[in-house]
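1. The sequence isn't on hand, but the structure is:
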């Protein structure tokens, strides 16, 4: 298969779209990890639950947009309740206890979803307004819904940057990420900030779950694989950094998408097709970890660490 320009451009756009959805997950995760020093493996489960909430609310209301808003609200409330009732008890525990407890939450969420929604994957129908592709330039058509995801992801990134950099809440968040003990000494109500962070992070998970769930299947366990990528993003970008989360997410999204689409085609040009078909996906799946190792070799604290 030849590597024509439109094929490359399409996959770059797909990578941007996937990277921006990764950013929505990684933004909440990096702030929780950076400020609270808390490892929350159940973050991906909120992404899954948000997608299931969206499927339910869209079916009940008949409106994609109303279903999206209700899903964000419900998932944010669930995240806040989870923080106040369970996760708050784990803050002073060691990281191993946090990993074990939040891994248990993954299993509980997965079984809970199976009990409520069943084992069959659900589908989310995109709004009729996005039924037709958009011609970006002569002869090149691209999914209007994927284009909307890119625009929506950029809009959320700009909004988060404004909140973190220009508002009092953002000042408290940055203070907590830079020096948590000093923030507490200066009178910051750190418990309220923690709860709000979990709610915002859960709401962003719901946005990502709804938008990606419209492209992929909504199914049990969908949060685990994307959670691994989200952790890769925050390690590359720098723990506690929103800017790092955005840059890391875009890097991971583009590298992952391009490697999966282009690498098999490149390998088929230089080796037997059967061998290339088996080696290509395997190499593509490890490239983002090679990227992470390379970044950490030169920048051990990530590209834009919040501390220091």
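-> Done, it's in. Keep in mind it's a predicted model, so treat the numbers as computed, not measured.

2. all contacts plus neighbour counts: C-alpha atoms, from now on.
-> Noted.

3. Could you pull out the helices in the protein for me?
-> Residue ranges of the helices in the chain, as given by DSSP state H, are 5-36, 43-61, 64-85, 95-117, 144-166, 168-178, 180-185, 190-213, 222-237, 242-268, 273-298.

4. my guess is residue 20 meets residue 251, correct?
-> No - under the criterion of C-alpha atoms under 8 Å, residue 20 is not in contact with residue 251, lying 10.0 Å apart.

5. circling back to that earlier point, now the helices of the chain in a markdown table, with distance to residue 130 and mean neighbour count?
-> Formatted as a markdown table, those follow (distance: least, C-alpha to C-alpha, whole Å; neighbours: other C-alpha atoms under 10 Å):
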| stretch | distance to residue 130 | mean neighbour count |
| --- | --- | --- |
| helix 5-36 | 15 | 24 |
| helix 43-61 | 16 | 24 |
| helix 64-85 | 11 | 20 |
| helix 95-117 | 27 | 16 |
| helix 144-166 | 5 | 16 |
| helix 168-178 | 34 | 19 |
| helix 180-185 | 44 | 14 |
| helix 190-213 | 12 | 24 |
| helix 222-237 | 24 | 23 |
| helix 242-268 | 22 | 22 |
| helix 273-298 | 31 | 15 |
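
6. out of those helices, nearest to residue 137?
-> helix 5-36 (10.0 Å; C-alpha to C-alpha).

7. what packs against that closest one?
-> The criterion is 3 or more C-alpha pairs under 8 Å, 6 or more residues apart in numbering; DSSP states H and E, and the helices and strands that helix 5-36 contacts are helix 43-61, helix 144-166, helix 168-178, helix 190-213, helix 222-237, helix 242-268.

8. can we see that at 7 Å?
-> Here helix 5-36 touches helix 144-166, helix 168-178, helix 190-213, helix 222-237, helix 242-268, going by 3 or more C-alpha pairs under 7 Å, 6 or more residues apart in numbering; DSSP states H and E.

9. Distance to residue 87 for those - can I get that in JSON lines?
-> Shown next, in JSON lines, are the helices and strands packed on helix 5-36 (distance: least, C-alpha to C-alpha, whole Å):
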{"stretch": "helix 144-166", "distance to residue 87": "24"}
{"stretch": "helix 168-178", "distance to residue 87": "18"}
{"stretch": "helix 190-213", "distance to residue 87": "10"}
{"stretch": "helix 222-237", "distance to residue 87": "18"}
{"stretch": "helix 242-268", "distance to residue 87": "22"}
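
10. Structure two is appended below for comparative analysis:
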């Protein structure tokens, strides 16, 4: 394979991994700190994409649409947490799964009623519509580079918030011992609401940016929810650093395997069999990666506790 083509696929894997990180970061905070399994996390990603497409169409500006989508999705997250999810915190995980699965169906049907069944297009901003020459003769999408930069910036921001701020200290206290933090005067309900709103805002960022590459459509959240769960299991539930490393691993492995495996298989078997077998094997490699990590480190690469 040509070295420039391999470099392009590595960048694509990095971009996909950082988008997974935006989803997995909010998911691992909710799951690891609030001990809540939220299957509707992907629905917030879908909602953010629809909001971004709608607001961009109304305002004519991708950037204004993105900011409005982040704010609107955060509000949806707050309303959802205060009205439904807060009642489920002290119930078992099976109740979480059943309730949030019902929310997936509600979100999908609501989106179909409001926006219709046909996919929406979310155009990239004109400023980032032209490719950039990274190496002599090698051009890469400036918008994908912007996605990579955004993912890295969010990772740095999350680190500063969780490690260096008072809010991060309260979040860590609530994660370590919820009852003790409450006894010391911490309003855990408010902290958890802010945490959920922040996770919803990250979903909106991911939805708006990926919605510009893919189609904005009903059910788009379910297809990316499973890789997001794989990321937090690999990285360690509740760990931001683990979510970042796990997302990069999953993104690069998934992208390269879908490119390299069919090519490698064609060298040892008939092309028609290789064309069918390659994508099938590539689709399960991230789960093989997860199984391998859990075999050696059952709590993930960077467990939040211990």
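-> Ah, there it is. In this text the structure is predicted, and so the values were computed from the model without any measurement.

11. Please work out the TM-score for the two chains.
-> The TM-score (TM-score structural alignment, normalised by the length of structure 2) is 0.98; 306 aligned residues with a C-alpha RMSD of 0.9 Å.

12. To residue 129 of structure 1, which of the helices of structure 1 lies closest?
-> Of all the helices of structure 1, helix 144-166 comes closest under C-alpha to C-alpha, at 8.6 Å.

13. In structure 2, which residues correspond to the closest one?
-> Counting by TM-score structural alignment, helix 144-166 of structure 1 lines up with residues 142-164 of structure 2.

14. what's the mean distance for that stretch versus structure 1?
-> When structure 1 is superposed, stretch 142-164 of structure 2 averages 0.6 Å from its matched positions, counting by mean C-alpha distance after the TM-score superposition for structure 1.

15. ok, back up a step: quick one: which of the helices and strands packed on helix 5-36 of structure 1 is nearest residue 298 of structure 1?
-> helix 222-237 (10.9 Å).

16. and that closest one, how far from the chain's centre?
-> Centre-to-centre, helix 222-237 of structure 1 and its host chain are 7 Å apart (C-alpha atoms, centre = their mean, to the nearest Å).

17. okay, and that helix goes to which residues in structure 2?
-> Using TM-score structural alignment, helix 222-237 of structure 1 pairs with 220-235 in structure 2.

18. what's the answer for stretch 38-45 of structure 1, then?
-> By TM-score structural alignment, stretch 38-45 of structure 1 lines up with residues 36-43 in structure 2.

19. Compute the first-to-last residue distance for that stretch.
-> Separation of the first and last residues of stretch 36-43 of structure 2 by C-alpha to C-alpha, to the nearest Å is 16 Å.

20. Likewise for stretch 82-90 of structure 1?
-> First-to-last residue span, stretch 82-90 of structure 1, C-alpha to C-alpha: 12 Å.

21. next one: stretch 30-48 of structure 2
-> For stretch 30-48 of structure 2, the end-to-end distance is 18 Å (C-alpha to C-alpha).

22. wait, what's in contact with residue 143 of structure 2?
-> 128, 129 (C-alpha atoms under 7 Å, 6 or more residues apart in numbering).

23. residue at max distance from the center of structure 1?
-> residue 272 (36.3 Å; C-alpha atoms, centre = their mean).

24. what's the mean distance for the match of helix 222-237 of structure 1 versus structure 1?
-> With mean C-alpha distance after the TM-score superposition for structure 1, stretch 220-235 of structure 2 averages 0.5 Å from its match.

25. measure residue 41 of structure 1 to residue 164 of structure 1 for me?
-> Taking C-alpha to C-alpha, one finds residue 41 of structure 1 at 24 Å from residue 164 of structure 1.

26. my bad, should have said residue 114 of structure 1
-> 37 Å.

27. Would you confirm that residue 218 of structure 2 contacts residue 108?
-> Yes - with contact defined as C-alpha atoms under 7 Å, residue 218 of structure 2 reaches residue 108; the gap is 5.8 Å.

28. Can you tell me, leaving aside adjacent residues, what's nearest to residue 220 of structure 1?
-> Nearest non-adjacent residue to residue 220 of structure 1, counting by C-alpha to C-alpha, 6 or more residues apart in numbering: residue 110, 5.9 Å away.

29. Counterpart of the one you found over in structure 2?
-> Alignment note (TM-score structural alignment): residue 110 of structure 1 maps to residue 108 of structure 2.

30. Can you state the mean residue-to-residue distance of stretch 102-114 of structure 2 versus structure 1?
-> Stretch 102-114 of structure 2, aligned to structure 1 and superposed, deviates on average by 0.2 Å (mean C-alpha distance after the TM-score superposition for structure 1).

31. quick one, what contacts residue 70 of structure 1?
-> Counted by C-alpha under 7 Å, 6+ apart, residue 70 of structure 1 has contacts residue 57.

32. I'd like to know how far it sits from residue 124 of structure 1.
-> From residue 70 of structure 1 to residue 124 of structure 1 the distance is 15 Å (C-alpha to C-alpha).

33. what's the closest non-adjacent residue to residue 173 of structure 1?
-> Leaving aside its sequence neighbours, residue 173 of structure 1 sits nearest to residue 164 (C-alpha to C-alpha, 6+ apart; 7.0 Å).

34. ignore the last one, residue 139 of structure 2
-> residue 133 (4.2 Å).

35. how about that neighbour, what's its match in structure 1?
-> Match for residue 133 of structure 2 (TM-score structural alignment): residue 135.

36. Quick check, its match in contact with residue 141.
-> Yes - assessed by C-alpha under 7 Å, residue 135 of structure 1 is found in contact with residue 141 at 4.3 Å.

37. and residue 282 of structure 1, what pairs with it in structure 2?
-> Using TM-score structural alignment, residue 282 of structure 1 pairs with residue 280 in structure 2.

38. how close does that match sit to residue 257 of structure 2?
-> For residue 280 of structure 2 relative to residue 257 of structure 2 (C-alpha to C-alpha), the value is 10 Å.

39. what residue of structure 1 matches up with residue 65 of structure 2?
-> In structure 1, residue 65 of structure 2 lines up with residue 67, judged by TM-score structural alignment.

40. Would you confirm that that match contacts residue 54?
-> Yes - here residue 67 of structure 1 lies in contact with residue 54, judged by C-alpha under 7 Å, at a distance of 5.3 Å.
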